[in-house]
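Engineer: sequence-free structure coming up:
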């Protein structure tokens, strides 16, 4: 994902105040230990989340609270026409357990 210039503090503030209903939805769907990192030079955001064995995330993008969150964040990051964040898949080059 990519943050627009000058919105680093606002992005952090909004996530520090994440909506309880969004946090609850993510937890109920099996997402835990969720972190987002910022490359300050490129404004690239990198999210890492762990999923429980029974996680149900296939249709998460259809949830109304998540769609409202996307619209809330759309003014400070690159987005698709539906307000979802522009995401770029990354190629795994290393993993260690």
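Structural biologist: Everything's here; your move. Here the structure is a predicted model, which is why all the values come from computation and not from measurement.
Engineer: drop to CA atoms for contacts and neighbour counts, all remaining ones
Structural biologist: Will do.
Engineer: most centrally placed residue in this protein?
Structural biologist: residue 47 (6.2 Å; C-alpha atoms, centre = their mean).
Engineer: three-state assignment of the residue lying closest to that one once chain neighbours are set aside?
Structural biologist: Leaving aside its sequence neighbours, residue 47 sits nearest to residue 36 (C-alpha to C-alpha, 6 or more residues apart in numbering; 4.2 Å). In terms of secondary structure, residue 36 is strand; the call rests on DSSP: H, G, I helix; E, B strand; the rest coil.
Engineer: try it against this one:
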């Protein structure tokens, strides 16, 4: 995993059931305020979700430690409620979790290594 400016960058994939995409989008247009605060307070930064029309969902966030941020979030009461409420939207969740991607390139990291 590549780390820059002390933040770990995480990209992950999930699959939203195609027949539930519209409702999934609507739910994310107004996420519960206590969920937003919990994400912030457990160290999730620059968190975004990208949804393709076939249901492929790509997520991205940064954290001092992704493992610590995810573990802290999993311990919150609001996350338990949110996960239970959202579980029906997903086709598969490998081991109940996220299918993470390995970062292989980051522009700023390589630019920082140039000797201009």
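Structural biologist: Thanks, I have the structure now. All values derive from a computational prediction rather than experimental measurement.
Engineer: picking that back up, what's the local residue count around the residue nearest to residue 47 of the first structure?
Structural biologist: 12 (other C-alpha atoms under 10 Å).
Engineer: pull the contacting residues for whatever residue of the first structure lines up with residue 49 of the second structure.
Structural biologist: Correspondence of residue 49 of the second structure to the first structure, assessed by TM-score structural alignment: residue 36. When contacts are counted by C-alpha atoms under 8 Å, 6 or more residues apart in numbering, residue 36 of the first structure touches 45-48.
Engineer: what does residue 91 of the first structure align to in the second structure?
Structural biologist: Aligned by TM-score structural alignment, residue 91 of the first structure pairs with residue 102 of the second structure.
Engineer: sorry, slip of the keys, the one I care about is residue 3 of the first structure.
Structural biologist: Checking TM-score structural alignment: residue 3 of the first structure goes with residue 16.
Engineer: show me where the second structure has its strands.
Structural biologist: 3-4, 7-16, 45-51, 56-63, 90-92, 99-101 (DSSP state E).
Engineer: quick one: the helices in the first structure?
Structural biologist: 8-16, 20-28, 64-73 (DSSP state H).
Engineer: now those helices as CSV including distance to residue 96 of the first structure and mean neighbour count?
Structural biologist: Shown next, in CSV, are the helices of the first structure (distance: least, C-alpha to C-alpha, whole Å; neighbours: other C-alpha atoms under 10 Å):
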stretch, distance to residue 96 of the first structure, mean neighbour count
helix 8-16, 29, 12
helix 20-28, 25, 14
helix 64-73, 31, 16
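Engineer: perfect, I'm done here.
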